[in-house]
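Participant: build me a model:
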Amino acid sequence: MNLRGLLAGMVMLASAFAALAMKPTQYMAKQHPIDLQALIPEHLGDWAIEKAPTIAQINPEIQEKINRIYSQLVQRTYVNKTGQRIMLSIAYGGDQSDALRVHRPEVCYGAQGFSIGQQSMDHLKIGQTNLPVKRMIAVMGERVEPITYWMTVGEKVALTGWQHKMMQLSYGANRVVPDGMVFRVSAIGRDAEASFKYQEDFLSQLYTSLPSVSRSRIFGS
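Facilitator: Presented below is the predicted three-dimensional model:
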């Protein structure tokens, strides 16, 4: 019995040391810091930031919850020369471990009373990137808002919870705690096809405007 107890203790001790050795200790947010407000230009080709946006993006209560979750939040409205508007929202967190969960637009919009319909997965050719995205349409009363979004874990795009978890584990195997973000663009309009085309044009202009070294943080690698 003493020998068995000794062996069991040794196994438990070895497991504890192995768990400690595998614990992620390198934070991507510290190794490669990013300032999204400074990184995202105010002018993107034909698009320019609207200084006094006329479209409300999110209610204050939801805004407060998001501010507690994320370390950076960019919310802007851009307008082009023909008067088309694109709303941009980027929610960034420096720790994509289990302690920080991404705030999906389905949850955010649903909490504000929107009904969510016509959800689909798609791929957009943005610059040199074949970008996987999720598209959906949020509706509340007369407001119809086609939305395109994706999430990142480190420099990888994740659209599902399973993808998010697998990428998190992949970084963790290298003892890295990845950062991540939810990147969303949307527009107000009943013509969803036209809205999605404007969103794609906006994203292409953004890709071109970003420094090449920063593109993978936004669009994935």
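Participant: could you use CA atoms for every contact and neighbour count after this?
Facilitator: OK.
Participant: okay, now residue 12: neighbour count?
Facilitator: Burial measure for residue 12: 12 neighbouring residues, criterion other C-alpha atoms under 10 Å.
Participant: sequence B follows; please return its structure for comparison with A:
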Amino acid sequence: MFAGLAATASAGAIAFRRAQQEVPVGRGTILTHLPAQLGSWHLQAARADMIDPVVVDIAFSQALEMYDRVIERDYVSPVLPRIMLNIAYKREVRQEERFHWPEFCYATQGFHVKRLAPIALGPAGDNVTLTQFVGQREERRERVGYFMRIGNAVPSGSLAVRAALFRQSLAMHLPDGVMVRASFLEDDIAQGGATTPADLLARFFRELVQTASAPLGEILVNKHPKSI
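Facilitator: Prediction:
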């Protein structure tokens, strides 16, 4: 009996190691190939991957060390607010080493965080559901939205993330993952305009998901699924 269990465990360990090797090492570099145009927004030229937090505290520094790639870019428009896009990529996502929640990172930087209702992007947005909140510190009021891809799933909320990791661990998958976050300053919305902050956030994410083609779309939302 014990020999059988040992053989099963050994086979599981081999499969798990193979799963680790199925995500190419350079996959995160594809994230630098972002679309030049997203609707009314265009990608602002950047010298390199940018990490410029308001306050680099211990929690934020530890969060950055968790990721294999962090991309920060700005999308600008002559008529719409500047969008600050952040993408964090992990080649291996585990229950004990998941993504840091943006709400926590904002709170550690002195923002008062107010959670808001999630936004379902619908079929046009590959059925992504955005988590959104407002971070406010003094006069700065920032609208933030984000989603995660964990392996072949795009879960919404902590319980769904845990469940996605559990399901993939049962299948001996050690998935990679990505967190896509975008934000803008609410004061940048034109006064008296018909666009609400939530609508603007959803509009940007729909443009991003719809415009991203393979292999970028696969990394962001599993747009062209394959075995991981």
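Participant: skipping its backbone neighbours, what lies nearest the most centrally placed residue in structure 1 in space?
Facilitator: Among the residues of structure 1, the one closest to the centroid is residue 182, at 1.6 Å (C-alpha atoms, centre = their mean). Spatial nearest neighbour of residue 182 of structure 1, excluding adjacent residues (C-alpha to C-alpha, 6 or more residues apart in numbering): residue 151 at 4.5 Å.
Participant: element containing the residue nearest to the centre of structure 1?
Facilitator: Using DSSP states H and E, residue 182 of structure 1 falls within strand 180-186.
Participant: and residue 184 of structure 2, what's its match in structure 1?
Facilitator: If you follow residue 184 of structure 2 across to structure 1 using TM-score structural alignment, you land on residue 187.
Participant: was I right about its match contacting residue 145?
Facilitator: Yes - applying C-alpha atoms under 8 Å, one finds residue 187 of structure 1 in contact with residue 145, separated by 5.5 Å.
Participant: between the two, tell me which one has more neighbours.
Facilitator: Of the pair residue 187 of structure 1 and residue 145, residue 187 is the one with more neighbours under other C-alpha under 10 Å, namely 25 against 22.
Participant: residues touching the equivalent of residue 48 of structure 1 over in structure 2, list them.
Facilitator: Taking TM-score structural alignment, the alignment pairs residue 48 of structure 1 with residue 42 from structure 2. Residue 42 of structure 2 is in contact with 36, 75, 76, 77, counting by C-alpha atoms under 8 Å, 6 or more residues apart in numbering.
Participant: and for the residue mapped onto residue 171 of structure 2 from structure 1, the neighbour number?
Facilitator: Alignment note (TM-score structural alignment): residue 171 of structure 2 maps to residue 174 of structure 1. For residue 174 of structure 1, the tally of surrounding residues (other C-alpha under 10 Å) stands at 13.
Participant: got a list of what residue 174 of structure 1 touches?
Facilitator: Neighbouring residues of residue 174 of structure 1 by C-alpha under 8 Å, 6+ apart: residue 24.
Participant: so how far is residue 24 of structure 1 from residue 139 of structure 1?
Facilitator: Separation of residue 139 of structure 1 from residue 24 of structure 1 (C-alpha to C-alpha, to the nearest Å) stands at 41 Å.
Participant: then residue 14 of structure 1?
Facilitator: Counting by C-alpha to C-alpha, the gap from residue 14 of structure 1 to residue 24 of structure 1 is 18 Å.
Participant: out of these two, which sits in the busier spot?
Facilitator: A side-by-side neighbour count of residue 14 of structure 1 and residue 24, using other C-alpha under 10 Å, places residue 24 first with 18 against 12.
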